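Participant: Here is the input, now give the coordinates:
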Amino acid sequence: MTHKLDLAFSALADPTRRAILAMLLEDDMAVTDVADPFEMSLAAISKHLGVLTTAGLISQEKRGRVKWCKLEPDALREASVWMQAFGQMGALDLDDFEAFLAAQLPDS
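Facilitator: From the prediction side, this is the model:
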């Protein structure tokens, strides 16, 4: 369990990855569409997507010649339960979390 939490929190520590998660709240996206708003190479975005995939926060699948990214909705449940154990947070409010992630989106 600790390794899984480490991966999730490490992935969430980066603002680019949080912005990517916010984008994926809306719908599945092709990797090239995920990369569009960022001023970095497709290779750099792919590395960020790899971290998110390894942490289980997103999944990626190839459809034809296009690789698509999808948010895994239950991915943060374990982290939420862990944080609740400290009594510092209530249950994960997905509306609040969505607002937080939306605030992380880069200016277009």
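Participant: CA only for contacts and neighbour counts going forward, please
Facilitator: Fine.
Participant: Let me see the ranges of the helices in the chain.
Facilitator: Along the chain, counting by DSSP state H, helices occupy 2-12, 15-26, 31-35, 42-54, 77-84, 94-103.
Participant: For the comparison step, fold the sequence that follows:
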Amino acid sequence: MHAFDVLGDPVRRRILELLADGEQSSGAITGIIRAEFGISQPAVSQHLKVLRDNGFATVRPDGARRLYAVDDTALREADAWLSRFRRFWTPHLAALATEVARGKRQRRLANEEDNR
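Facilitator: Prediction:
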């Protein structure tokens, strides 16, 4: 399965977002995903398996619990694949950052002028 096939599913993306905040138990993940997506525990387990099998997550036993964490292996591969396309958005993001900084400077100068 290609990284973008794995990441194309909103449930798996949400699980990765949860794991990006730190190691999570399968029970905690299931509770959040069930509440947000209304899917069963076995369905959440299948999504976790896909993430594990494709290099996006790791699992380790901790007593009776299973703790999941992000595995950056597949994310690095996706990032490497995306690198050839960055030239399409990097200049636009740099221009946006310049405009944001310009706007902040103008507001700061206007506030300083008002306070005189």
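Participant: And the TM-score between these chains?
Facilitator: Scored by TM-score structural alignment, normalised by the length of structure 1, the superposition of the two chains gives a TM-score of 0.70; 85 aligned residues with a C-alpha RMSD of 1.6 Å.
Participant: ok, back up a step: let me know which of the helices of structure 1 is tucked in deepest.
Facilitator: Counting by mean count of other C-alpha atoms under 10 Å, helix 15-26 has the highest mean neighbour count of these, with a mean of 20.
Participant: so it matches what in structure 2?
Facilitator: Under TM-score structural alignment, helix 15-26 of structure 1 corresponds to residues 10-21 of structure 2.
Participant: With residue 20 of structure 1 as the reference, measure out to residue 50 of structure 1.
Facilitator: For residue 50 of structure 1, the distance to residue 20 of structure 1 (C-alpha to C-alpha, to the nearest Å) stands at 12 Å.
Participant: sorry, back to before: of all the helices of structure 1, which one is nearest residue 64 of structure 1?
Facilitator: Taking C-alpha to C-alpha, helix 31-35 is the member of these nearest to residue 64 of structure 1, at 13.1 Å.
Participant: what's the mean deviation for the closest one versus structure 2?
Facilitator: Aligned to structure 2 and superposed, helix 31-35 of structure 1 gives a mean residue distance of 0.4 Å (mean C-alpha distance after the TM-score superposition for structure 1).
Participant: and that helix, how far out from the chain's middle?
Facilitator: On the basis of C-alpha atoms, centre = their mean, to the nearest Å, helix 31-35 of structure 1 sits 14 Å off its chain's mean C-alpha point.
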